[in-house]
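K.L.:
Turn this into a structure:
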Amino acid sequence: MADIIENEELDKDTVDSNTLKQLFNKNYDLLAETTVSEKKSYVNKIHGTKSLKLAVSVSNNNGIEVYELGNNTLKQVCRLSGHQKPVTDVLFSSREDHMLYSSGLDGLVKLWDLRASGSCVQEYKDEEEQIIRPYECMDVSCNGRVICAGSQLVEDDAYLVFWDSRMPKPLGGYWNSHTDDITQVKFHKEKTEILASGSIDGLLNIFNILEQTEDDALIYSLNVENSVEKISWLDSKRAACTTQSNDLQLWDTETGDQLKSYSRDKISRSIKRSKDDDCYLVDIFTSIDDTPVLLAGSNAGDGDVLRSITIAEKKLQPCTNFTQNKQIVRCCWYEKDVSMNHLTFDLQ
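P.N.:
The predicted model follows:
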C-alpha cells in the first residue's frame, strides 16, 4: 500500500515558470483579503454590487457576512441572522444595492435591508407551511419583479417556486420538470420571461415562465448526462453549465443544440496541469469584451493553483494565473462595469 501511495502521480505544472508567465499574461493583483470564519468551513456563495458591497454565505452556517471594499481593505458592514438552517444563495438586488436576497435549507427566501443594520424586511414562504422545501438555489429576474427558488427533492418532487418580489405568497410553481435536487436557477440577463434550471438529474431546462402551464413553459429539456453544478448565461442565447464531475458544456438555448463540451482532462491541460483528477471548475462568466472566461484550479498541495482560460472560437486559451491565491476557491463574483473587476473568495 505504501508503494502505491509513493508511486502515485502528483499534480504539477506541465511547463516551466517562464512559459507560464508568457501564456497566462493577463495580470490581476490581490487588493484585499479577510478571514470570514475561523471554523472548519468554506465560503459557499458570493455576490456583489457595482458599489463593491460583497455578501458571502459560509458552509454549515446560518448567517450572511456583508463587506465593503474600499482603500484596498475589506470592511465588515454587518452580519445577517435569521435563517434556521444553512444559507444556500445570496443575491443583491439589481436596482438597489442595499437590498439583499437569500435562500436557505429552512425553506425560506428572505429580503434584507442593509441600511437598517441588516434587518429582514420580507419573508417569502410557501402556502403549504406544513411542507418544508429546502431551497438549494434562487435567482431574481433582470427587472427585479420575479423570484424563483429551486428545492431539494421533497416527497418525490423537486420544486421551482415563484414569487412576485412585492408579495410574500408564491405565484405558483413547477414540480414535474426535474426528478432530483435542483442545484441552479438562472434568469436570462435581458429577457424577463426566460429561466434556466439545472439539477442532479442531469437536465438543463429552459422555460418561458409567461406560459400558463408547466408543460407549455418548458421550451427545452437538455440532457447534460451529468449532474449540473452551475449555470451561466453567456449572451442572449448561449448558456454554459459546469457539472459535478468538472466538465463544461455550452448550449444554444434557441435551438437546443450543444455547441461544445470540454472534459475535465482537456481543461486540466489548458491550465497546464498534469493530473486531471485534481482539476476543479469554479465558474464561468463573460468578461468586459464579452469573451467567456472559465475559472479553474487544482486541489493539489495547498490548493493555491488558480487560473483562468478564455473560450474563443470554441478553443480554450490561457488567460490569468492568480499567483497570490492561497487556498481552494469554491465560488467567484465578476463585475465588468467596475475597474476592479474580478473578485474571488478562498476556503477559509
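K.L.:
only C-alpha atoms for contact and neighbour calcs from this point on.
P.N.:
Will do.
K.L.:
list the contacts for residue 270?
P.N.:
Residues in contact with residue 270, defined by CA atoms under 8 Å, 6 or more residues apart in numbering, are 309, 316-318.
K.L.:
at 7 Å what do you get?
P.N.:
Applying CA atoms under 7 Å, 6 or more residues apart in numbering, we find residue 270 in contact with 316-318.
K.L.:
run this one through as well so I can compare:
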Amino acid sequence: MEGMDMDVEESEPSFNSKHLKRFGLKNTIQTNFGEDYVFQIVPKDDLTSMAVSLSTNAVKLYSPETGQYFGELKGHSSTINEISFSGSTTPNVLHSCSSDGTIRAWDTRSFHQVSSVSAGPSQEIFSFSVGGSGDNLLAAGSKSQIFFWDWRTKKQIACLEESHMDDVTQVQFVPDHQNKLLSASVDGLMCIFDTRGSINDDDHLESVINVGTSIGKVGFFGGASQKLWCLTHIETLSVWDWKDARIEVNFEDARTLASDSWALDHVDYFVDCHYSGQDDRLWVIGGTSAGTLGYFPVDYKGKGSIGSPEAVLHGGHTGIVRSVLPLSGMRGGPTRTLGGVFGWTGGEDGRLCCWMPDESSDANRSWISSKLVMKSPKTRRKSRHHPY
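P.N.:
Alright, predicted model coming up:
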C-alpha cells in the first residue's frame, strides 16, 4: 500500500448540486509492477474481503477496510470476465469465469481451486449466474450460447443455441424471481427465460427485448426488481420494465447529458449503475479517459434526465476506470459502513483507489471543489473514446 501526495485545494460551496458529496483519496494500492488492468472488484457479503480480477488472469484478495493484501487465486489460462462471491451458505467461495471456457470455484481461505466446470475447448465464458430452485442452477453466457449446469453434480443439463446470434455478454437470474434468467448479447437482444423443468429454446423463452445495439452491462432495481437498466457498448443508457418488455426511457445521448452537467472534461464512457433501494434512486457512473469519475443521478420517470454529479472521484486514477465498489457514504447509498470508507475503484492503470468522505481526518482533501461541477465558460473537448 502506498500513499499519494497531492496539492491541497480548498473546497468551495457548490451552488448547482445541492446533494454534492465530497470524498478524499485515502490511499492507493498498486496491484502489479507492469501494465496490467484491474477488471472487477466484488465484495464478500460480510465485507471482510474483496476480490479483484486482473488482466494477469489472476484474482487478488484484499481487506476493504484497510487495503491489506490477503492472497492470490491463480489457475485461469485466459482473461477473467466475471467474478462473484457465493451467498451465505458458502460465504468463503468465490466463482470466476474466463475466456478459457471454464467457471471455477475457489476457497478464499486456502486460495485453492475447489471445483470447476467447462463449456468445451473452443468456448469462451463471458458471464455466469447462480440461481434456480435452491440456488443449484449455474448459467453461463458464451459465443451465442447459454449453458446450464447442475452445480451440485457439475453435470451440464442444457445448452440454448437459438436465442442469440452473437456473444452473450450477460446472464443474470432475476432477484426475487430465482427461476427467471435474463440474457443479453452483442446482437442487441435481451431474453427472459423460465428455467423450471427441462430447459429448451422453444418452451422456456418468455420474452425478447430489442435494445438495438451491443449490450455491455445490465442490472435489476426497483420494487420486486421489476426495473432493468442497460448500458451498451456505444455508451447509451436505457431503463426497462422487463416483465412487460417495455422501455421506460432511452438516453441515446447519455454521455452528452452527463458531460453538460459538470465542468470537467467530456464523459467518455460509463462504468456501471448504482441503485439505492432506500430512496429509490438510480445513478449512472461515468468516467473520463484521465480517470475521473462522476455519480450522475438518473431520473427515469417521464421524459427522463441525467443530473449534475452528486459525487466526483478525482485525482486517484491516471487511466480508464473499469470497476467501482461503493461501500458507504453517499446520500441514499448503502446503509452499511466500513470504517468510514466510501468505496474502491480500479482501472487500467493497475491501481486500486480507496475513497473516504472528506470530513474524515484520514482523507486527503486535495481533489474536490465546486469547480468540478460548476459550468465552465470554456469549450469542452468532445472526444469519443471507446474503452472496451
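K.L.:
Please state their TM-score.
P.N.:
Here the superposed chains carry a TM-score of 0.83, computed using TM-score structural alignment, normalised by the length of structure 1; 317 aligned residues with a CA RMSD of 2.4 Å.
K.L.:
returning to what we had before: quick check, nearest of the contacts of residue 270 of structure 1 to residue 25 of structure 1?
P.N.:
Of all those, residue 318 has the smallest distance to residue 25 of structure 1: 8.1 Å, by CA to CA.
K.L.:
Correct me if wrong: that closest one contacts residue 23.
P.N.:
Yes: taking contact to mean CA atoms under 7 Å, the distance of 5.8 Å between residue 318 of structure 1 and residue 23 places them in contact.
K.L.:
Between those two, which has more neighbouring residues?
P.N.:
Here residue 318 of structure 1 and residue 23 are compared on neighbour count by other CA atoms under 10 Å; more neighbours surround residue 318, at 21 against 17.
K.L.:
Buried residues in the helix or strand harbouring that one, which are they?
P.N.:
Secondary structure from DSSP states H and E places residue 318 of structure 1 in strand 315-321. By neighbour count on 16 or more other CA atoms under 10 Å, the buried set for strand 315-321 of structure 1 is 316-321.
K.L.:
Is it possible to get TSV of those residues that adds distance to residue 100 of structure 1?
P.N.:
Listed next are those as TSV, based on distance: CA to CA, whole Å:
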residue	distance to residue 100 of structure 1
316	35
317	35
318	35
319	32
320	31
321	32
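K.L.:
Need the contact partners of stretch 35-49 of structure 2.
P.N.:
With CA under 7 Å, 6+ apart as the test, stretch 35-49 of structure 2 has contacts from 50-56, 61-64, 84-85, 322-325, 346-350.
K.L.:
Show the end-to-end separation of that stretch, please.
P.N.:
Across stretch 35-49 of structure 2, the straight-line distance between its terminal residues is 25 Å, by CA to CA, to the nearest Å.
K.L.:
just stretch 188-201 of structure 2 next, same as before
P.N.:
Using CA to CA, the distance between the terminal residues of stretch 188-201 of structure 2 is 18 Å.
K.L.:
now do stretch 181-194 of structure 1
P.N.:
Length of stretch 181-194 of structure 1, first residue to last, CA to CA: 21 Å.
K.L.:
what's the matching range in structure 2 for it?
P.N.:
The counterpart of stretch 181-194 of structure 1 in structure 2, using TM-score structural alignment, spans residues 167-180.
K.L.:
Tell me how far the corresponding residue of structure 2 for residue 315 of structure 1 lies from residue 263 of structure 2.
P.N.:
Under the alignment defined by TM-score structural alignment, residue 315 of structure 1 corresponds to residue 305 in structure 2. Distance, residue 305 of structure 2 to residue 263 of structure 2, using CA to CA: 18 Å.
K.L.:
just residue 318 of structure 2 next, same as before
P.N.:
18 Å.
K.L.:
again with residue 66 of structure 2
P.N.:
Going from residue 66 of structure 2 to residue 263 of structure 2 by CA to CA gives 33 Å.
K.L.:
So which of the two has more stuff around it?
P.N.:
Set side by side, residue 66 of structure 2 and residue 263 give different neighbour counts by other CA under 10 Å, the larger being at residue 263 (19 against 14).
K.L.:
what's the burial count for the nearest residue to residue 225 of structure 1 once chain neighbours are set aside?
P.N.:
Computed as CA to CA, 6 or more residues apart in numbering, the closest residue to residue 225 of structure 1 that is not its neighbour in sequence is residue 202, at 5.1 Å. Around residue 202 of structure 1 there are 22 other residues, counting by other CA under 10 Å.
K.L.:
Run through the residues that contact residue 202 of structure 1.
P.N.:
Shown in contact with residue 202 of structure 1 (CA under 7 Å, 6+ apart): 223-228.
K.L.:
Of those residues - the most surrounded one?
P.N.:
In terms of neighbours by other CA under 10 Å, the contacts of residue 202 of structure 1 top out with residue 228 at 27 neighbours.
K.L.:
Tell me the counterpart of that one in structure 2.
P.N.:
Looking across to structure 2 (by TM-score structural alignment), residue 228 of structure 1 lines up with residue 215.
K.L.:
where's its match relative to residue 188 of structure 2, distance?
P.N.:
Separation of residue 215 of structure 2 from residue 188 of structure 2 (CA to CA) stands at 6 Å.
K.L.:
Could you measure from the closest residue to residue 168 of structure 2 other than its chain neighbours over to residue 93 of structure 2?
P.N.:
Once its chain neighbours are removed from consideration, residue 168 of structure 2 has its nearest residue in residue 185; the separation is 4.2 Å (CA to CA, 6+ apart). The spacing between residue 185 of structure 2 and residue 93 of structure 2, counted by CA to CA, is 28 Å.
K.L.:
Those two - which one has more neighbours?
P.N.:
residue 185 (29 against 21).
K.L.:
so that one sits right up against residue 214, yeah?
P.N.:
Yes: counting by CA under 7 Å, residue 185 of structure 2 does reach residue 214; the two are 6.4 Å apart.
K.L.:
what about the match of residue 228 of structure 1, distance to residue 168 of structure 2?
P.N.:
Taking CA to CA, one finds residue 215 of structure 2 at 9 Å from residue 168 of structure 2.
K.L.:
what's the overlap in contacts for those two?
P.N.:
With contacts taken as CA under 7 Å, 6+ apart, residue 215 of structure 2 and residue 168 have 184-186 as neighbours in common.
K.L.:
where along the stretch 101-250 of structure 1 do the helices fall?
P.N.:
Remark: helices assigned in the stretch 101-250 of structure 1 by DSSP state H, counting those that start in this stretch are 214-217.
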